[in-house]
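Chemist: below is the sequence, then the predicted model.
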Amino acid sequence: MFQKTFRKVDTLPSTLVPYLGTVFLDHPWADADIRSKVLVGAAGKVEGFIGVFPMRLEWEGRSLRAAFAGSMMVEGHERNPLAGARLLRAFLAGPQDISLTETANAVTLGMWQKLSLPPDLGYSLNWLRIFRPAEAAVNVMEMVSGVARVLRPIGSFADLVVERSGLSTLRAPVSPARRVQFQDATREEFRDAVLTLKDAFPLRPQWDRPWLDWLLDHAAQKRNFGEVAWRVGLSRNGELAGCYGYFGRPRGIGRLLQALCAPAVAGELVDDLFAHADQSGCAGLRGAGHPWLTPDLLTRRTAFLGRTYYLAHARDKALLQPIQSGQALITGLAGENWMRLIGDSFD
């Protein structure tokens, strides 16, 4: 069902089933009370599924049970148009303190809205920064048909001509370090930076080193977007000020995995992120909503688009205040985008 819904193929890769089991059933924060949901028809056949990933958050010294909903699918939706709504209601009726999804599409968004649950605009602002327009266009065409890869040399040549002609360019300038100096980091250094910087967010995951290592191990397995670059930023007195990690490959459109920083240096993080991705050969870079970066993204030739939507629900409405104010760490590694189910392929 997953392959038919999201990959439009009938073949079942040998690695997909164990991966689904690991992600949804056998992971460090598995919760016997918060499970994925299946819809079983009258004949006993599974007709729908919604993957549910439990997580632990903390807020004002309180430990919260959270659940992320993703990978919702229905077989024969035309015959059973209410199946998706039934799965969603079953998910929201769970024992979790807060229900979240980082990757809702337009159909899922409509289901939440019928329940009077609006999207969170700050975390739904997906963004795209193009460095090489022709190569980026070829990259998009390749997503539709692999045959388009024969156009790569033409795209590279077109971007080179524009750049050398002195016409307006979208290339990201390399800005001199001001208050923060960013540098390449190991995955372990990035992990430790995340564990330190997360405490600036009122609503945040209850991460420790083993759990964050587990997430990073899974994120590093995603290969369709390229290799992961880890960077940390230090202030002039050597204090940690920011960090980010993104997937990237030459001629491809990179994907931001996670970025954390003090608000005062968000502009410097964005400048370094764009310059590093550009110098690494990426045709462009995209990311999900990081509200603490949005003001600086707006002023750096960044386009915003509504491709996926962030949705949150809690019976205690006070839990939603940090999300509505953009002060919650609930995206990227703290959300769903580390999963291979989002954008990766299986053998």
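Modeler: Received the coordinates, thanks. Residues are numbered from 1 along each chain as shown.

Chemist: can we go C-alpha only for contacts and neighbour counts from here?
Modeler: OK.

Chemist: how about stretch 186-203: buried residues?
Modeler: Within stretch 186-203, the residues scored as buried using 16 or more other C-alpha atoms under 10 Å are 187, 190, 191, 192, 193, 194, 195, 197, 198, 201, 202, 203.

Chemist: list the contacts of residue 64.
Modeler: By C-alpha atoms under 8 Å, 6 or more residues apart in numbering, the residues touching residue 64 are 56, 57, 58, 96, 97, 98.

Chemist: swap in residue 173?
Modeler: Here residue 173 is in contact with 271, 275 (criterion: C-alpha under 8 Å, 6+ apart).

Chemist: again, only using 10 Å
Modeler: 271, 272, 274, 275, 276, 278, 279 (C-alpha atoms under 10 Å, 6 or more residues apart in numbering).

Chemist: doesn't it lie inside a helix?
Modeler: No: applying DSSP: H, G, I helix; E, B strand; the rest coil, one finds residue 173 to be coil, outside a helix.

Chemist: about what we covered before: which two of the buried residues of stretch 186-203 have the greatest separation?
Modeler: The largest separation in the buried residues of stretch 186-203, counting by C-alpha to C-alpha, is between 187 and 202 at 24.8 Å.

Chemist: report back the residue of this protein that's furthest from centre.
Modeler: residue 43 (37.2 Å; C-alpha atoms, centre = their mean).

Chemist: if I look at it, how far off is residue 36?
Modeler: 21 Å (C-alpha to C-alpha, to the nearest Å).

Chemist: where's residue 254, which helix or strand?
Modeler: Element membership for residue 254, per DSSP states H and E: strand 253-261.

Chemist: just checking, what packs against that strand?
Modeler: Counting contacts by 3 or more C-alpha pairs under 10 Å, 6 or more residues apart in numbering; DSSP states H and E, strand 253-261 is packed against strand 126-130, helix 133-144, helix 187-197, strand 227-235, strand 240-248, helix 266-279, strand 284-287.

Chemist: show me which of the contacts of residue 173 is closest to residue 145.
Modeler: residue 278 (24.8 Å).

Chemist: what about residue 164, distance to residue 276?
Modeler: Counting by C-alpha to C-alpha, the gap from residue 164 to residue 276 is 21 Å.

Chemist: more crowded one of the two?
Modeler: For residue 164 versus residue 276, neighbours defined as other C-alpha atoms under 10 Å are more numerous around residue 276 (20 against 9).

Chemist: try it against this one:
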Amino acid sequence: MNQSLDKMPLLDNTSLASLHAQPRSVRAMEAGDLQTVGRLFNKAFRNKVQEPGGDLLDYLDQVFLKPPGYSPELGSIVHENSKGQIDSALLAMPMAFDIGGRRIAARLLCAFMADGRSGLVGAAQLTRAIRLSQPDLCFSDNASPASADHWGAAGGMMLPIQSLEWQRIFRPSRAGLRELQTKLPSSRHLPLGPLLGGIDSLARRYFKAFTPPIPKGLVSQAASLDEFFAHSRKMTERFFIRPAWSRDDLAWLMETASLNRTLGNLQCRTIFDAKGETVGCYLFFGQQGGWAHVLNILCLEDREFDVVGQMFADLDANGYAAAHGMAQPFLMNALMRQRQMSFRHRGYFCMLTRHREVNEAAIRHDIFVGGLASESWSRLLTDFR
């Protein structure tokens, strides 16, 4: 979520000279900064100059100052200019990761914001501070082109597949309604439901590709937090880089993600084969009759086709118009076999690490990240308009 930097170029030589001439004041964000940071958020991401509301301040406090494993060294940072004013900020969350069997404290970098061109030097100082910290792992899953350039300047890398979003359409008219409502908000009040339902029924009758096939010998059912926790450990242990969630970590993430009512209700389902063995599960937000926002797809190795196929059959049977989620290398073959599937650029997935073996693992796709280990569930992307 870094679009506030979209029109901000990388520093040229003149800017670099100015940077070195400026007092260096990068520090950890504190509770007393939330009012200023919230105001900067409104200006940078909502294009409005106004004080942040209490709801936004409470959310910033909960997500960025009170997550499990928080410490000032792993949290958000701000830059103060020569007048002592915060002109740029980088919101970040600590997340436990396992890299090659070793637990480390990673950092998810979220909103990167600056106060127009006046905050350009501060933004560069924040980037420099991250690079000089020599992190075990820090990453962002939704960076803008300008922010991705900042990552590259800091020595980071971009992962192309994770920078894509997949979309699978079940009911084309209802799916298209989301685009209409995004571009024309007043259309949300139009009684289009019955008309679109009839169009979709005809489309599905004459174009069978909208209806996903139902895999044989598989069933699914709703799952609890404890079931998802157990599956997440078992089904991601094959990856060199993966989240190392404790139950408390996962409970906090799911509870906080559930606050995003704009995306619907947070749900989890497990998938069983004919022998009763659990072969996969998936976590998603769902709005009845609308879009399913898939956070995580987990599966045993070589069961990707079964799990992806059953997930789409479930979502279609439950009346969703479409589903979308973050692309993952291990799922690409199964996803691309689906009909009515498309991929689009969603934002750059960037990462920075001081460990060569972590870079090498990411290059060979030996990585599981995204979903709950991302900002895709954050209310900062959808609310506080």
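Modeler: Sure, I can see it. What you are looking at is a predicted structure, and each value in this text was computed from that prediction instead of being measured.

Chemist: just send the contacts of residue 173 of the first structure back as CSV, with distance to residue 104 of the first structure too.
Modeler: As requested, the contacts of residue 173 of the first structure are exported to CSV (distance: C-alpha to C-alpha, whole Å):
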residue, distance to residue 104 of the first structure
271, 29
272, 30
274, 26
275, 30
276, 30
278, 29
279, 32
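
Chemist: out of those, which end up buried?
Modeler: Among the contacts of residue 173 of the first structure, those buried by neighbour count (16+ other C-alpha under 10 Å) are 271, 272, 274, 275, 276, 278.

Chemist: what sits closest to the first one if chain neighbours are left out?
Modeler: So the one you mean is residue 271 of the first structure. Once flanking residues are discounted, residue 271 of the first structure sits nearest to residue 175: 6.8 Å by C-alpha to C-alpha, 6 or more residues apart in numbering.

Chemist: list the contacts of whichever residue in the second structure pairs up with the one you found.
Modeler: Here residue 175 of the first structure is matched to residue 214 in the second structure, going by TM-score structural alignment. Residue 214 of the second structure makes contact with 306, 309, 310, 311, 312, 313, 314, 316, 317 under the criterion C-alpha under 10 Å, 6+ apart.

Chemist: what residues in the second structure pair up with the strand holding residue 254 of the first structure?
Modeler: By TM-score structural alignment, strand 253-261 of the first structure lines up with residues 291-299 in the second structure.

Chemist: how much does the matching stretch stray from the first structure?
Modeler: After superposition onto the first structure, the mean distance of stretch 291-299 of the second structure to its aligned counterpart is 1.1 Å, using mean C-alpha distance after the TM-score superposition for the first structure.

Chemist: could you list the buried residues of that stretch?
Modeler: By neighbour count with 16+ other C-alpha under 10 Å, stretch 291-299 of the second structure contains the buried residues 291, 292, 293, 294, 295, 296, 297, 298, 299.

Chemist: need those in a markdown table (columns: distance to residue 125 of the second structure).
Modeler: What follows is those, written out as a markdown table (distance: C-alpha to C-alpha, whole Å):
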| residue | distance to residue 125 of the second structure |
| --- | --- |
| 291 | 39 |
| 292 | 39 |
| 293 | 35 |
| 294 | 35 |
| 295 | 33 |
| 296 | 34 |
| 297 | 37 |
| 298 | 38 |
| 299 | 41 |
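
Chemist: and those, which is closest to residue 61 of the second structure?
Modeler: residue 295 (23.3 Å).

Chemist: tally of neighbours for the closest residue to the closest one other than its chain neighbours?
Modeler: Nearest residue to residue 295 of the second structure, sequence neighbours excluded (C-alpha to C-alpha, 6+ apart): residue 371, at 3.9 Å. Residue 371 of the second structure has 19 neighbours, counted by other C-alpha under 10 Å.

Chemist: check residue 234 of the first structure too.
Modeler: Residues within reach of residue 234 of the first structure, counting by other C-alpha under 10 Å, total 16.

Chemist: the counterpart of residue 55 of the first structure in the second structure: which element?
Modeler: In the second structure, residue 55 of the first structure lines up with residue 95, judged by TM-score structural alignment. According to DSSP H and E, residue 95 of the second structure maps onto strand 86-99.

Chemist: compared with the first structure, how much does that strand deviate?
Modeler: Strand 86-99 of the second structure sits 1.3 Å off on average (mean C-alpha distance after the TM-score superposition for the first structure).

Chemist: ok so, going back, residue in the second structure paired with the residue farthest from the centre of the first structure?
Modeler: Per TM-score structural alignment, the equivalent position to residue 43 of the first structure in the second structure is residue 83.

Chemist: can you tell me how far the equivalent of residue 317 of the first structure over in the second structure sits from residue 45 of the second structure?
Modeler: Correspondence of residue 317 of the first structure to the second structure, assessed by TM-score structural alignment: residue 356. Note on residue 356 of the second structure: its distance to residue 45 of the second structure, by C-alpha to C-alpha, is 35 Å.

Chemist: who has more neighbours, those two?
Modeler: Between residue 356 of the second structure and residue 45, residue 45 has the larger neighbour count (other C-alpha under 10 Å), namely 20 against 8.

Chemist: quick one: the closest residue to residue 266 of the first structure other than its chain neighbours from residue 260 of the first structure, how far?
Modeler: Among residues not flanking residue 266 of the first structure along the chain, residue 293 sits closest, at 5.8 Å (C-alpha to C-alpha, 6+ apart). For residue 293 of the first structure, the distance to residue 260 of the first structure (C-alpha to C-alpha) stands at 9 Å.
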